[in-house]
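Student: Here's my sequence, what's the structure:
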Amino acid sequence: MRRITLDQANQIIVAAFAKGAELNLKPLSVAVLDAGGHLLAFQRQDGASTLRAAIATGKAAGALALGISSRRIGEMAAERPSFIASLGPISPHGIVPAAGGVIVAGDDGAPIGAVGITGDTSDNDELCALAGIAAAGLTPQN
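Tutor: Below is the predicted model of the structure:
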C-alpha cells in the first residue's frame, strides 16, 4: 500500500474516538496526514479546545518530519532540548514532542502517513492512535 485513503483516515478517527470512549478519556482531536504531511482528515470531539487541531497536526507532522514517533521526539527533547526547540519554527505544522503522533507504515515499511491525537494524557492519546491505525487495517511504524 502506498497511501492512506480518505476512507481509512475516517476509520482511524472513528476507532480512535471509540477507544477514547471505552477508556472514558477527555475529548479528543485526531489528525490524519498523508506521507507528504498534508491533512487528509481531522475531527475534534465536542468540548475539545480550539488549539487541539494544531497540536494533533503537529504531533503527526513532527513524526513524519523526523521519521520517528512523537513519543521518541519527546525523549529527544529531554536529551537535546535546544535542537528540538529549534525545529518548530522551521516545520510547516510545528513539532510537538509528546506521545500521540504515530507514523503509519506501508507494506514495504515506508511511511504512508501519520496520525496525531491530543486531548488526554499523551500515553492515552498514543493508545487511541494505535487503536485507530489497527482498526483501519494499517500498521504503525516500529
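
Student: Please count neighbours and contacts with C-alpha atoms only from this point.
Tutor: Will do.

Student: in this structure, which spans are helices?
Tutor: Counting by DSSP state H, residue ranges of the helices within the chain are 6-22, 52-66, 70-79, 81-87, 122-135.

Student: so which of those gets nearest Gly113?
Tutor: helix 52-66 (7.3 Å; Cα to Cα).

Student: tally of neighbours for Leu51?
Tutor: The local packing count at Leu51 equals 10, with neighbours defined by other Cα atoms under 10 Å.

Student: do the same with the one 5 residues further on
Tutor: Using other Cα under 10 Å, Ala56 has 30 neighbouring residues.

Student: That one against Thr118, yeah?
Tutor: Yes: using Cα atoms under 8 Å, Ala56 makes contact with Thr118 at a distance of 5.4 Å.

Student: Now tabulate the helices of the chain in a markdown table and tack on distance to Gln43.
Tutor: Supplementary listing: those in a markdown table, determined by distance: least, Cα to Cα, whole Å:
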| stretch | distance to Gln43 |
| --- | --- |
| helix 6-22 | 7 |
| helix 52-66 | 8 |
| helix 70-79 | 20 |
| helix 81-87 | 26 |
| helix 122-135 | 13 |
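
Student: returning to that earlier point: mutual contacts of Ala56 and Thr118, please.
Tutor: Contact criterion Cα atoms under 8 Å, 6 or more residues apart in numbering; residues shared by Ala56 and Thr118: 29-30, 100.

Student: Following up with a second sequence; could you model it the same way so I can compare the two?
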Amino acid sequence: MAGKPILTLEDARRVAAAAENEARANEWKVVIAVVDDGGHLLYLQRSHDTQFGSVETAIAKAHAAVAFQRPTKASEDAVLSGRLIHLALPGVIPAEGGVPLVRDGVVVGALGISGVRSIQDGQIAQAGASAL
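Tutor: Presented below is the predicted three-dimensional model:
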C-alpha cells in the first residue's frame, strides 16, 4: 500500500495564518478556506465585516484548485483568452484566489481566498501556500 502526505489541521491553521497576515498587511478583508485533498472543508475564517457571499466563493476556489490540481488563475486566464469551454467544466471558478497546497510533490489540499479583487485574492493565497 502506498503512503502519502496529508494536510493536518495544524498545517491548515499555519497556511491560513500566513494568508491572514498578508491580508491584514494590506488592510484587505477576506474569507480564507482550506480544504483537504478530497475537497472537504478543513478550515474556514471570515473577517467579521467581510461580505458573506465570499464564504462560498472561497470554498469553491479551494475546491476547484484541488479538483483540477492547478491554481484557479489558470481557468481565469483560459477564459480571458477565449477558451470558454472552461466555463462548462464542473466546479470551475475562473477567478484567481484558489491554489493547490503541495507537499513532497503531492497535492494535499488547497487554499481559497475571496473578498477583494481577483489579483489580490491570488496574492493572499500565494502567501498562504508558501507557508506550507
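
Student: Can you calculate the TM-score here?
Tutor: Once the chains are overlaid, their TM-score stands at 0.89 when taken by TM-score structural alignment, normalised by the length of the second structure; 128 aligned residues with a Cα RMSD of 1.4 Å.

Student: Could you export the shared contacts of Ala56 and Thr118 of the first structure to JSON lines, including columns for neighbour count and distance to Phe42 of the first structure?
Tutor: Conversion of these to JSON lines gives the following (neighbours: other Cα atoms under 10 Å; distance: Cα to Cα, whole Å):
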{"residue": "Ser29", "neighbour count": "30", "distance to Phe42 of the first structure": "7"}
{"residue": "Val30", "neighbour count": "33", "distance to Phe42 of the first structure": "6"}
{"residue": "Gly100", "neighbour count": "32", "distance to Phe42 of the first structure": "14"}
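
Student: Let me know the closest of the residues you listed to Ala16 of the first structure.
Tutor: Distances from Ala16 of the first structure to those, taken by Cα to Cα, are shortest for Val30, at 7.8 Å.

Student: Who are the contact partners of the counterpart of that closest one in the second structure?
Tutor: The pairwise alignment with the second structure assigns Val30 of the first structure to Ile32, based on TM-score structural alignment. Taking Cα under 8 Å, 6+ apart as the definition of contact, the neighbours of Ile32 of the second structure are 16, 19-20, 43-46, 55, 58, 111-114.

Student: and if you look at Ala125 of the second structure?
Tutor: 19, 97-99, 111-113.

Student: how does it look with 10 Å?
Tutor: Ala125 of the second structure sits next to 15-16, 18-20, 22-23, 32-33, 62, 71, 96-101, 110-114, 119 when contact means Cα atoms under 10 Å, 6 or more residues apart in numbering.

Student: repeat for Lys29 of the second structure
Tutor: 20, 23, 46-51, 114-116.

Student: Measure how buried Leu44 of the second structure is and give me the count.
Tutor: Burial of Leu44 of the second structure, expressed as a neighbour count using other Cα under 10 Å, amounts to 18.

Student: Ok, the one 3 residues further on next?
Tutor: When neighbours are defined as other Cα under 10 Å, Ser47 of the second structure has 14 of them.

Student: Same question for Lys4 of the second structure.
Tutor: Neighbourhood size, Lys4 of the second structure [other Cα under 10 Å]: 10.

Student: Map Ala19 of the second structure onto the first structure.
Tutor: Ala19 of the second structure maps onto Ala16 in the first structure, by TM-score structural alignment.

Student: Sorry, wrong one. I was asking about Leu42 of the second structure.
Tutor: Using TM-score structural alignment, the equivalent of Leu42 of the second structure in the first structure is Leu40.

Student: coming back round to it: looking at the shared contacts of Ala56 and Thr118 of the first structure, which is nearest Gln8 of the first structure?
Tutor: Here the nearest of these to Gln8 of the first structure, counting by Cα to Cα, is Val30; it sits at 13.1 Å.

Student: who are the neighbours in contact with the nearest residue to that closest one once chain neighbours are set aside?
Tutor: The shortest distance from Val30 of the first structure to any residue that is not its chain neighbour, by Cα to Cα, 6 or more residues apart in numbering, is 4.6 Å, and that residue is Ile117. Applying Cα under 10 Å, 6+ apart, we find Ile117 of the first structure in contact with 13, 16-17, 28-32, 42-44, 52-53, 55-60, 99-102, 124-129.
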